[in-house]
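# build the 3D model from these lines:
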Amino acid sequence: MLFLRVVVQRSKDAQVEIAGKVVGQISHGFVLLVGFTEGDGEDEIKYCANKIAKLRVFSDPDGKMNQSLAQVGGSILSISQFTLYADTRKGNRPGFSKAQDPKIAEQNYDLFNKYLADFGLTVETGVFGADMQVSLQNDGPVTIIYDTAEL
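From the prediction side, this is the model:
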């Protein structure tokens, strides 16, 4: 069984555009690519939001990755990404049948971002289901993948 997936990228700056207009932008923090599958719900959302809010991958004064997003005054740019559930086993065109129904996924995406904001974090977003252009400068690079199948 598959569960909520979030790709976390530590970034120096990032933005998302739709039709040439910037709709979300951060100076430093995390870019999140967020995908939902059938069965995902509040438990998985709370788990991931908690883990990401407390994730310590920013450098402390000694240069050790030991500080959280809140400690460094960072923000989040959250992007919905159903393609995290691409099935590439057959042929050359991926299938997306494992992605959650868009109506449910959109509600879950909004709830996920609300839980992140409840930690006192600034959360910028793209637009669910839109054709978006995301640009970022990955810092490190540091990329962490959360998959609630590992709960």
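
# going forward, measure contacts between C-alpha atoms and count neighbours the same way
Noted.

# give the contact list for Asp131.
Ile18 (C-alpha atoms under 8 Å, 6 or more residues apart in numbering).

# checking Gly73 next. Helix, strand or coil?
coil (DSSP: H, G, I helix; E, B strand; the rest coil).

# how about the strands in the protein?
Counting by DSSP state E, one finds strands in the chain at the ranges 5-18, 21-26, 29-35, 56-59, 65-68, 75-80, 122-125, 133-147.

# also this sequence, please, to line up against the first:
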Amino acid sequence: MKVVLQRCKKANVTVNEEVVGEIGRGFMLLVGFQEGDTEQTCDWMAEKIIHLRVFEDENEKMNRSLLDEEGSILSVSQFTLYGDCTKGRRPNFMKAAKPEEAEALYEYFNKALRDKGVPIATGIFGEMMDVSLVNEGPVTLILEK
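Okay, the predicted model is just below:
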């Protein structure tokens, strides 16, 4: 599982010119799955994300978590995170999980975050989406399990 996490002031995802998910301050996540990922992988990632201390405290140190900030998450499925560009000019997506498997894991991952008390907005799995955000910092991290 791979997640690109961006701390944001606001973010949204649009499908067919309609906003389907929108948040204020929190994290915008691009979420990809590979063969072999499991629900346990999702649980580990959800726990890691909500407790990452990447929000500034009163001393301008990154000491506060998403839970401390009462922030939200915009979660967007992104199989292209597993695009291999080492050969040729077209990415190879053979390492990405098959769509049925990835969709089930994506839904499980979002539920795991919700179960931890985090407000979640999402895109629509498998759809062409336009994603907008105001990256705060900017802070961008790549998490892999």
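
# overlay the chains and give the TM-score.
In this superposition the chains share a TM-score of 0.98, using TM-score structural alignment, normalised by the length of the second structure; 145 aligned residues with a C-alpha RMSD of 0.7 Å.

# could the strands of the first structure go into a markdown table alongside mean neighbour count and distance to Gly95 of the first structure?
Shown next, in a markdown table, are the strands of the first structure (neighbours: other C-alpha atoms under 10 Å; distance: least, C-alpha to C-alpha, whole Å):
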| stretch | mean neighbour count | distance to Gly95 of the first structure |
| --- | --- | --- |
| strand 5-18 | 21 | 17 |
| strand 21-26 | 17 | 28 |
| strand 29-35 | 25 | 14 |
| strand 56-59 | 17 | 33 |
| strand 65-68 | 16 | 36 |
| strand 75-80 | 26 | 17 |
| strand 122-125 | 20 | 25 |
| strand 133-147 | 15 | 19 |
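
# reformat those as a markdown table; add distance to Pro94 of the first structure.
Listed next are the strands of the first structure as a markdown table, based on distance: least, C-alpha to C-alpha, whole Å:
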| stretch | distance to Pro94 of the first structure |
| --- | --- |
| strand 5-18 | 17 |
| strand 21-26 | 28 |
| strand 29-35 | 15 |
| strand 56-59 | 32 |
| strand 65-68 | 35 |
| strand 75-80 | 18 |
| strand 122-125 | 26 |
| strand 133-147 | 20 |
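
# Lys98 of the first structure is nearest to which of those strands?
strand 29-35 (10.2 Å; C-alpha to C-alpha).

# would you mind giving the residues in the second structure matched to the closest one?
Aligned by TM-score structural alignment, strand 29-35 of the first structure falls on residues 26-32 of the second structure.

# that stretch vs the first structure - mean distance after superposition?
When the first structure is overlaid, stretch 26-32 of the second structure sits 0.3 Å from its aligned residues on average, using mean C-alpha distance after the TM-score superposition for the first structure.

# so who does the residue most central in space within the first structure touch?
In the first structure, the residue lying closest to the centroid (C-alpha atoms, centre = their mean) is Leu32, at 2.2 Å. Residues in contact with Leu32 of the first structure (C-alpha under 8 Å, 6+ apart) are 6-9, 76-79.

# and those residues as TSV, adding distance to Phe112 of the first structure?
Converted to TSV, the contacts of Leu32 of the first structure look like this (distance: C-alpha to C-alpha, whole Å):
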residue	distance to Phe112 of the first structure
Val6	11
Val7	14
Val8	14
Gln9	17
Ile76	12
Leu77	12
Ser78	9
Ile79	11
